[in-house]
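**Q** sequence and predicted structure are below.
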Amino acid sequence: MKHFCKYELLIIDELGYLPIEKEDSKPFFQLIDMRYEKKSTILTTNIYFNNWDDVFFDRILHHAHVINIAGKSYPLKDYIKQEDEQ
């Protein structure tokens, strides 16, 4: 935990890509709590905002800036392009 708390900015990418059980999420929320109002954390996820309670249990939005990006998936752009060409 201390290792991840020392960074001024921590980026956690693709959070929720794999299912997170409520019990398994405790270390994550401990980390967020340790960084709360001290350091910056960026989370990325493909989870729809309306479903955040299912993963985040309403514990990360205080003082948060939520940026919703709509559009085609950048990581899938080459795959989609190949499908269109066939």
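**A** Nice, thanks for sending it over. Fair warning: this is a prediction, and the values are worked out from it, not measured in the lab.
**Q** all contacts plus neighbour counts: C-alpha atoms, from now on.
**A** Will do.
**Q** buried residues in the helix or strand harbouring residue 52?
**A** The secondary structure element spanning residue 52 is helix 52-56 (assigned by DSSP states H and E). If you call a residue buried by 16 or more other C-alpha atoms under 10 Å, then helix 52-56 has these buried ones: 52, 55, 56.
**Q** take a look at this one as well, against the first:
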Amino acid sequence: MPRTPVYREIINDIRTAIETGQLKPGDRLPTIAALCEQYQASNTPVKTAMRLLEEMGLIETWQGKGMYVRQRTGSGQNIT
């Protein structure tokens, strides 16, 4: 069975943390560098995951300030 791509693993982990309340609206996410280290990946899949999470409406990014869990306005989209 092929391994799950790193970007999907990151998306699933962060989405689960948000859905279970481990991460709450307004919480700051780890930096790109910290996520690269945590998942032992380059910054490309990490940035892809963050971009997709933002497109799904789960997080918001602020240049120079970081990435934060967004206020929930509805359910997130599925990613395949």
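**A** Okay, I see it. Here the structure is a predicted model, which means the values were calculated and not measured.
**Q** quantify their similarity with the TM-score.
**A** Remark: TM-score between the superposed chains equals 0.32 [TM-score structural alignment, normalised by the length of the second structure]; 46 aligned residues with a C-alpha RMSD of 3.9 Å.
**Q** check which helices and strands the helix or strand hosting residue 8 of the second structure sits against.
**A** Under the assignment given by DSSP H and E, the secondary-structure element containing residue 8 of the second structure is helix 6-19. For helix 6-19 of the second structure, the packing partners by 3 or more C-alpha pairs under 8 Å, 6 or more residues apart in numbering; DSSP states H and E come out as helix 43-55.
**Q** and of the buried residues of helix 52-56 of the first structure, the nearest to residue 31 of the first structure?
**A** Distances from those to residue 31 of the first structure were compared by C-alpha to C-alpha; the smallest belongs to residue 56, at 13.1 Å.
**Q** continuing past the helix or strand harbouring residue 3 of the first structure, what's the next helix or strand?
**A** With the criterion set as DSSP H and E, the secondary-structure element containing residue 3 of the first structure is helix 2-5. Scanning forward in sequence from helix 2-5 of the first structure, with DSSP H and E defining helices and strands, the next element found is strand 9-12.
**Q** ok, residue 41 of the first structure - how many residues close by?
**A** 17 (other C-alpha atoms under 10 Å).
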